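**Student:** Here is a sequence with its predicted model. Questions after.
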Amino acid sequence: MNAIISASDLATALAGEAPPVLLDVRWQLSVAKAAGEPSFDGRAEYAAGHIPGAVFVDLDRELAGPPGAGGRHPLPDLEVFGAAMRRAGVSAGRPVVVYDGGQGWAAARAWWLLRWTGHPEVSVLDGGLTAWEGPLSVEAPSPEAGDFRPAPGATGLLDADGAAALARTGVLFDARAGERYRGDVEPIDRVGGHIPGAVSAPTTGNVAADGRFRPADELAARFASLGASGGTEVGVYCGSGVSGAHEVLALAVAGIPAALYVGSWSEWSSDPERPVAVGPDPQ
């Protein structure tokens, strides 16, 4: 199963004899979260209309642990995550498709977690709900419980030390906006800037104006121009491990495996002993 799926292909799959499990992960980062307030989680929008059969998944509560020393969106408790996936009908032998409102960040976080914990067939709806032209439903389904049991380690995961090392020996992409990478502004975290040696690669460069991913060859060329080619080990971080998952997804579309530093800048910058670089990318 490909990392992304078009709306037309999803419609065909849902009409088939063995449709995929469908997860709605609408969510939007709120800068107020830095003050302890919750992000917008899309639950009301889900209730107002979702792709038929989709089950709502709460990013803040089911795809992340409580904010703390590990960042704003640390890894979730695997028992909580596994229970949420089984409640949604996720099983190891059945494909899963994840979507959000269109930005792709939240859907990519769910995609990455399922892949990291061993699910073999997970796709993100390219362009999210805005790309869907089929009917919507206001009925919340009650799927048969799935059998998925998270087995972490199927894909790459970085901690702070691993990210720092990769910035020296491979390529570590910073998926945030360029102004946050440079340290011009920092609306959420303790200090602006980036991990020394990291390369600026904003997620906005991975998608076209309609929010869909650029073709695989264009993405491969983009990442090659930033140093990710020839078997180089690649990692990604962002603010709190959400938009960084979107960059890992873009790299997967380009055929480039990459690890995710889940704690990301929210964890890194919380420790005043860790070094901070500012200014433009030296490349």
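**Tutor:** All right, it came through fine.

**Student:** from here on, contacts and neighbour counts on C-alpha atoms
**Tutor:** OK.

**Student:** what's in contact with stretch 24-33?
**Tutor:** For stretch 24-33, the external contacting residues (Cα atoms under 8 Å, 6 or more residues apart in numbering) are 38-43, 45-46, 50, 54-59, 98-101, 106-107, 110, 187-188.

**Student:** One more to weigh against that first structure:
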Amino acid sequence: MTAIISVPALASDLAGSAAPVLLDVRYKPGDPPGLPAYQKGHLPGAVYVDLESELAGRPEQGTGRHPLPPLEVFGDAMRRAGVTTGRPVVVYDAGGLGGGWAAARCWWLLRWAGHPEVRVLDGGLEAWQSYRDPETGEALPISTETPELGAPPGRRLGDPGDFTPSPGRMPTLDADEAAALARRGVLLDARAAERYRGEVEPIDPVAGHIPGAVSAPTTENLTDAGTFRSATALAERFEALGAGSGTEVGVYCGSGVSAAQEVLALHLAGIEAALYVGSWSEWVADSRRPVATGPERG
């Protein structure tokens, strides 16, 4: 099963008898939570999940900005949204260029926690709203109705889910492991190239990159339409960066969110990669850790 689903394929699945659970996880760094935007319009049957409070834990001294959420918090959020082990899940965010970060974070967390069938809507909400039926020219529906738990059986997502997280199903790295991997394998830095080089740092207190890491911005995983590039194109991209199918690969970003999109892109290319969840924000929380700047790996 591929880790992404196209808009027409999802529309077909939603019209069938075995519709997936839909999770709306739209999120933009520095913006308010996405709930008000969700309430103004979302895919029919989708349940909103908040990245900051349900897909991440509370930052503490020495952690990154988006540490893993407590299992009970994540599990409660997934069950509230109707997630069950035996039913497929599709996750989406706002989409567009540079999109897929939040959806991929939820995809990664569910896979890490043991859910067997999770996909990201390719292109997100923007792709859904832009799509037109090739025969009728009609747009796909958008809803302002919030699904209610305990609703009649005919109403999708009416019942709470039973998903219980069983963590450890996706590889992770801590700071020491990321440093070591940067030397023996390939550690990809998913942030914008200027942040990698240390020319700007709009969020974290120190600019630069982990010594030995390779710059690999997430924007280059997408087409101009905001959908993922083909598996072949992604494989060629990562091969050029030194991350082939036989290479040990890890990924980090600023706080562990956009790096999940890179892990997803690598997965589509047939390359499995470990996620450094703490990422740069955790790395620079310890002033003893080295920092490299400039275009070279360091």
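**Tutor:** All right, it came through fine. Model, not experiment: these values are computed from the prediction.

**Student:** about what we covered before: which of the contacts of stretch 24-33 of structure 1 fall in helices?
**Tutor:** In helices, judged by DSSP state H, the following of the contacts of stretch 24-33 of structure 1 are found: 43, 45-46, 59, 106-107, 110.

**Student:** For the buried ones among those residues, write the corresponding ChimeraX selection.
**Tutor:** What follows is the ChimeraX syntax for the buried subset of these, where burial is set by 16 or more other Cα atoms under 10 Å:
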select :46,59,106,107,110
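
**Student:** about what we covered before: just the buried members of the contacts of stretch 24-33 of structure 1?
**Tutor:** Among the contacts of stretch 24-33 of structure 1, the ones that count as buried by 16+ other Cα under 10 Å are 39-42, 46, 50, 54-59, 98-101, 106-107, 110, 188.

**Student:** can you count the residues close to the alignment partner in structure 1 of Ala233 of structure 2?
**Tutor:** Correspondence of Ala233 of structure 2 to structure 1, assessed by TM-score structural alignment: Glu218. Other residues lying near Glu218 of structure 1 total 13 when counted by other Cα atoms under 10 Å.

**Student:** go on, Ala18 of structure 2?
**Tutor:** Using other Cα under 10 Å, Ala18 of structure 2 is surrounded by 10 other residues.

**Student:** what's the matching range in structure 1 for stretch 265-282 of structure 2?
**Tutor:** Going by TM-score structural alignment: stretch 265-282 of structure 2 matches residues 250-267.

**Student:** Show me which residues of the matching stretch are buried.
**Tutor:** By neighbour count with 16+ other Cα under 10 Å, stretch 250-267 of structure 1 contains the buried residues 250-254, 256-267.

**Student:** circling back to that earlier point, Gly134 of structure 1: which of the ones in helices among the contacts of stretch 24-33 of structure 1 is nearest?
**Tutor:** Tyr46 (15.3 Å; Cα to Cα).

**Student:** hang on, isn't the closest one packed against Phe56?
**Tutor:** Yes: between Tyr46 of structure 1 and Phe56 there is a contact under Cα atoms under 8 Å: 6.9 Å.

**Student:** ranges for the helices of structure 1?
**Tutor:** 7-14, 43-48, 59-62, 78-87, 105-116, 160-169, 178-182, 216-225, 243-253, 264-268.

**Student:** average gap between the third one and structure 2?
**Tutor:** Aligned to structure 2 and superposed, helix 59-62 of structure 1 gives a mean residue distance of 0.1 Å (mean Cα distance after the TM-score superposition for structure 1).

**Student:** which part of structure 2 lines up with that helix?
**Tutor:** Using TM-score structural alignment, helix 59-62 of structure 1 lines up with residues 51-54 of structure 2.

**Student:** Would you agree Glu248 of structure 2 is in contact with Leu266?
**Tutor:** No: Glu248 of structure 2 is not in contact with Leu266 according to Cα under 8 Å; the separation is 11.8 Å.

**Student:** Quick check: neighbours shared by these two?
**Tutor:** Common contact partners of Glu248 of structure 2 and Leu266 (Cα under 8 Å, 6+ apart): Ala273.

**Student:** can you pull out the strands in structure 1?
**Tutor:** For structure 1, the strands defined by DSSP state E cover 4-5, 21-24, 55-56, 96-99, 122-125, 157-158, 171-174, 199-200, 234-237, 259-261.

**Student:** same for the first one, what does it pack against?
**Tutor:** The reference is to strand 4-5 of structure 1. Packed against strand 4-5 of structure 1 by the contact rule (3 or more Cα pairs under 8 Å, 6 or more residues apart in numbering; DSSP states H and E) you find strand 122-125.

**Student:** Would you mind giving the residues in structure 2 matched to the strand it packs on?
**Tutor:** Counting by TM-score structural alignment, strand 122-125 of structure 1 pairs with residues 118-121 of structure 2.

**Student:** on that earlier part again, mind listing what's buried in the match of helix 59-62 of structure 1?
**Tutor:** Buried residues in stretch 51-54 of structure 2, counting neighbours by 16+ other Cα under 10 Å, are found at 51-52, 54.

**Student:** Return the member of the residues you listed nearest to Pro217 of structure 2.
**Tutor:** Of all the buried residues of stretch 51-54 of structure 2, Pro217 of structure 2 sits closest to Leu51, with 21.3 Å by Cα to Cα.

**Student:** Correct me if wrong: that closest one contacts Ala102.
**Tutor:** Yes: taking contacts as Cα under 8 Å, Leu51 of structure 2 lies within contact range of Ala102: 7.1 Å.

**Student:** Distance from the match of strand 122-125 of structure 1 to the middle of the chain?
**Tutor:** Here the centre of stretch 118-121 of structure 2 is set off from its chain's centre by 10 Å, with Cα atoms, centre = their mean, to the nearest Å.

**Student:** in the superposed pair, what's the mean gap between that stretch and structure 1?
**Tutor:** Averaged out, stretch 118-121 of structure 2 is 0.4 Å away (mean Cα distance after the TM-score superposition for structure 1).

**Student:** Which position in structure 2 pairs with Ser137 of structure 1?
**Tutor:** By TM-score structural alignment, Ser137 of structure 1 lines up with Ser143.

**Student:** Just give me the neighbour total for its match.
**Tutor:** If we define neighbours as other Cα under 10 Å, then Ser143 of structure 2 has 14 of them.

**Student:** Please name the residues that touch it.
**Tutor:** Ser143 of structure 2 neighbours (Cα under 8 Å, 6+ apart): 41-45.

**Student:** now for these, which pair is the farthest apart?
**Tutor:** The distance between the two most remote of these (Cα to Cα) is 11.0 Å, for Gly41 and Gly45.

**Student:** ok, these two, which is more surrounded?
**Tutor:** Counted by other Cα under 10 Å, Gly41 of structure 2 and Gly45 do not tie: Gly45 has more neighbours, with 24 against 16.

**Student:** Thanks a lot, see you next time.
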